[in-house]
Every structure is written in structure tokens, then in C-alpha cells.
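Visitor: I would like to see how this sequence folds:
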Amino acid sequence: MNIKGNTILITGGTSGIGLAFAEEFIKEGNQVIITGRRADRLEEISKRLPGIITKLSDVVDAAQRTELADWVKQNHPETNILINNAGVQLVVDLKTPLDLDRIAPEIETNFIAPVHLGSLFVPILGENANATIMNVTSGLAFVPIALMPIYCATKAAMHSFTLSLRYQLKDIGIKVFEIAPPSVDTELGHDRRADKSQSHGGIPVSEFIAGAMDAIRNDVYEATVGMSAGLREKREAVFESMNDRIKLI
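Guide: Next up, the predicted model:
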């Protein structure tokens, strides 16, 4: 796809992969809009990256998702790319009754929100050239880590949904990418760390972005970056050995 001259909306754009995508697309000459829940982070980023457009919005809230689409249609109707990036990763003990109030936002953020946003933005994107939806999933969509079962299940659901979305939109000219990162050194999963500002390891964000951008340039619609490629290929064969190495709850 053409990676220059687009207007791109990125959810969860205040840190990690979302922010890295924003910075990279700005370098390539695109107009970038980022959303997030943290007003202070949005303000700091807008000062650091002149020209970026920020929008305070919480994807967990269906009403705010609808308001976001209406705002884009009114203010930036030229938007032609949506990157569904916002994500939550929680440790969940399946040996005890689930706290639904705790896991509901994880499911909403990782699965319901991108499904809903995609449906809201199809009419907007479809009016513009180079129309694209990118869903950020995970290598864990193919081989889950049992320690974080809800996260992995939502990413597996997004993998399946993205296949259907791509099929349904192919005749109306909207490209659909799945970007499946490996473990990337971001703050994702801070729920299980005492120091919430500490990252969890993984490959550098810059290394992931380089692989993802190469796939996007070359229209690799299912882009498994780094070790995600191995997880995609081996799936169940990897599950037992990987989970045996990870300490369960």
C-alpha cells in the first residue's frame, strides 16, 4: 500500500506500538490522529510531535466510539486508514470465579471495540483512496499463554474476525491488514508488575515497527513479525512447551 499522504487514525496511540506507528507514519509524510484515555499523555505528545492531532477518547465506551467516528467524519473526512491498536493484557486465574468487572474492559478493548469501530469507519474510509483497516493482534492469537487466557482469546477472536472482515470488504476497495506482534518492549501487561512504569521485555519497538512497515509496504495482509511467524506456523505444537516454561498462577 501507499504509506505516504494518508490521514491515519490510531487508537491507543499514547504509548508503545501505537505511538511508534504514529511517529513512523508522520516521518513518511502522513497526517496522524491518535486517541487515548490519558489527557496528560496526549498533551505531552502534541507538544513533542508538532502537527499530530490528538483526541481524548476511551474505546471501552461504546458511546465514545460513536462520538469519535462522528468527530472524524465532521473534522477529518479525508481519513482513509484506521489502526485498531488499543489493548489490555491481564493475568487471570481460571481456578477461581472470574471477576467480570475486571475482565469486561479487557474483552471490550481488545475485541468489541475494534469490531465496532471498524463498522463505524467503513463508510468514512470507503469514500477515500487507499482505504485500509489495520487490526493489531498478537502472536498469542495462534499460541496462547495460559497465564493471560482472556487476552489471548480476544486476539484469537480478532484473527478470525479479520479474516471475515477482509473477505467482506474486498469488493469495495478497503484493504484489511492483521499485524501480529511478538513480545515487544512496551508497558502492555503492567497489571502483573509491581512497578507499573516498567516494560515487560521483548524486542525493541523500533525493530517491530521496521518489520511491520515492511509488511505494510508490500501488502502482506497477515503480517506476523519476529517470533510471531513461528507461532503462526506451529500453533498447537508450541503450546505445551511454551506454557511449561512459564510459571502458572
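
Visitor: rest of the way, CA atoms for contacts and neighbours
Guide: Fine.

Visitor: longest helix of the protein?
Guide: In the chain, taking DSSP state H as the definition, the longest helix is helix 149-169.

Visitor: quick one: the most centrally placed residue in the chain and residue 153, what's the gap?
Guide: Nearest to the mean C-alpha position of the chain, by C-alpha atoms, centre = their mean, lies residue 85 at 2.0 Å. Per C-alpha to C-alpha, to the nearest Å, residue 85 is found 16 Å from residue 153.

Visitor: another one to check against the first:
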Amino acid sequence: MDLSNRTVLVVGGTSGIGRELARRFAAAGSTVAVGGRSPQGLAELAEEGFGTFRIDVTDGDSVAAARDAVLAQYPELDTVVTMPGVMLMEDLRDPEHFEAARTTIDTNLVGTIRVVDAFTPHLVGRGVGDFITVTSGIAFLPFPPMPTYAASKAAVHAYSEALRAQLAGTGVGVVELVPPAVATAGQEKVNPHALPLDAFATEVMDLLAQNPTPPEVLVEGVLMHRWAERDGTYADLVAQRSQALSLLPGRQG
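Guide: Predicted coordinates for the structure are as follows:
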């Protein structure tokens, strides 16, 4: 993938990985716009020179309005990065967890589908372009305190595979980015093993720049997640990660 002359929209790019990828695409020479819900994040990115658009992926009307605004300003749009994501802990023994599950699915899975649906006619009409969907290592190796997060990202993986198959021959590619734990928003304090954001972004951009770009962008730090079943380590790793269930409020003490 040539990163130097693209027109990119990063949905969910007002913070963390999305924000860093927007900056990296811009540094490589691409024109970059960012969509998100955070007024402060959008304002800060606008000051850096990015095009910014308010978008709530849980609201179909918001997605449609953002699409129209983006395409009016960037008719040459050829790359859509979809990375809406919420990570919520849930205790499945407590029926109150359902609202967290609903929010997670509507944002992570249905939100991704809304964005893809909104921009598919444009990219297919151009006959060239790429979707970059963002899943997680947790899609392949669940983190038991976040069951619906894992399920939603596993679903986005499956959806990405199907989308790639359905768009074959149209000129539109589908690349799945699979992050491990990355040190953003203080996560390095929660997970000392989280990959530094700068190192992660550098590795991602190097992988995206390969020709051909791999269908799954897998940094070194996520390989143990992606291939746990193949390597026979899955059961042991899930058991280890299940120790984190003690973090749930109802499991403490």
C-alpha cells in the first residue's frame, strides 16, 4: 500500500491508536480527515490541520450526515479506517451487565457495519480503495472480564473476512488491523506489558507499506493471541487471563 498519496478517513481517531495512525498517515504524505465524538479531540486535531467531522457510529443518521460531509470535502477519499471501540468489564453473573453488552455490540460491531455500509458505494464506484477494519488480539484470545468486547471484535474479524470476499474484483481491498494491548490513555499503568504506542504505530505503518499489504496486519506483539489455538497454547493462556476476573467488583475480597 502506497501511504504517500492517499485520502484517508479515520473513524474513531480522536484519541489513542486512531489519533496516532491519523498522524502517521499525514506524516507519510496522505491527506487525512478524522471522525469522532469528542469535541475536544476534534478541536485539537483541527488545530493540527486535520479535517474533522462529528460522527456517532451508534446513530445511523449521524453516520450518513458525516459521510455526506466527508465526501463533499474529500471527493477523492480512497481509504476508510474504522476503529470505533468501547472496552467494558462485565460480570456475567449479574444481569445488569446486559446494558454494557448492548453498548459494546452497537458501537464495536454494528458501528463498524454502519461505517462500512456508508462508504462502500463510494469506494466501489471509484473502483479503487481500501477499508481498514480494527479488531483486537482479544478477538482471538478472550480476556474473560470483557466478554462482549471479545465477542464484538471476533465478529468484526469474521465480518472483515466476508467483506473482503464480497468486494473481490471491485478494486476495493479490506485490511484487518489486529492490535495487542497498546499503552494509550494510561493503559501502561494497568498493563505493564502493553506495547508502547509509538513502537506499535511504527510497526503497523511498515506492515501497511508492504506490497502487497497483508490482509491481516499483525505486529509481533499480537502473534501469541492470533495463533494461540494453532500453537496449542490457547487453553493455558485463557486460564491465565481468567485470573483477571478478580478485577470485577463482585469478585473482590
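
Visitor: Quick one: residues contacting the residue nearest to the centre of the first structure.
Guide: By C-alpha atoms under 8 Å, 6 or more residues apart in numbering, the residues touching residue 85 of the first structure are 10, 11, 12, 13, 17, 18, 135, 136.

Visitor: To which residue of the second structure is it aligned?
Guide: The alignment partner of residue 85 of the first structure in the second structure, by TM-score structural alignment, is residue 83.

Visitor: cool, residue 143 of the first structure as well?
Guide: In the second structure, residue 143 of the first structure lands on residue 141 (TM-score structural alignment).

Visitor: Could you find the closest non-adjacent residue to that match?
Guide: residue 225 (5.3 Å; C-alpha to C-alpha, 6 or more residues apart in numbering).

Visitor: Pull the number of nearby residues for that neighbour.
Guide: 23 (other C-alpha atoms under 10 Å).

Visitor: Kindly state which residue of the first structure is aligned to it.
Guide: With TM-score structural alignment as the criterion, residue 225 of the second structure matches residue 231.

Visitor: how far apart are the helix or strand where its match lies and its match in the second structure?
Guide: Assessed by DSSP states H and E, residue 231 of the first structure sits inside helix 228-234. Once fitted to the second structure, helix 228-234 of the first structure is off its aligned match by 1.2 Å on average (mean C-alpha distance after the TM-score superposition for the first structure).

Visitor: Just the residues contacting that helix, thanks.
Guide: By C-alpha under 8 Å, 6+ apart, helix 228-234 of the first structure touches 138, 139, 140, 142, 143, 180, 181, 182, 224, 238.

Visitor: Against residue 94 of the first structure, how distant is the fifth one?
Guide: From residue 143 of the first structure over to residue 94 of the first structure the distance is 18 Å, taken as C-alpha to C-alpha.

Visitor: nearest residue to residue 150 of the second structure other than its sequence neighbours?
Guide: residue 139 (4.9 Å).

Visitor: mind listing the strands in the first structure by residue range?
Guide: Using DSSP state E, the strands of the first structure run over 7-10, 31-36, 53-56, 81-84, 132-136, 175-180, 222-224.

Visitor: highest average neighbour count across these?
Guide: Among these, the stretch with the highest mean neighbour count (mean count of other C-alpha atoms under 10 Å) is strand 81-84, at a mean of 26.

Visitor: Check the offset of that strand from the chain's centre.
Guide: With C-alpha atoms, centre = their mean, to the nearest Å as the basis, strand 81-84 of the first structure stands 8 Å off its chain's centre.

Visitor: now for it, which elements pack on it?
Guide: Counting contacts by 3 or more C-alpha pairs under 8 Å, 6 or more residues apart in numbering; DSSP states H and E, strand 81-84 of the first structure packs against strand 7-10, helix 113-125, strand 132-136.

Visitor: Switch the ones you listed over to JSON lines; also include distance to residue 29 of the first structure.
Guide: Formatted as JSON lines, these follow (distance: least, C-alpha to C-alpha, whole Å):
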{"stretch": "strand 7-10", "distance to residue 29 of the first structure": "10"}
{"stretch": "helix 113-125", "distance to residue 29 of the first structure": "19"}
{"stretch": "strand 132-136", "distance to residue 29 of the first structure": "17"}
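
Visitor: Residue 168 of the first structure: which of those is closest?
Guide: Smallest distance to residue 168 of the first structure across those (C-alpha to C-alpha): 11.2 Å, for helix 113-125.

Visitor: In the second structure, point out the residues matching that closest one.
Guide: With TM-score structural alignment as the criterion, helix 113-125 of the first structure aligns to 111-123.
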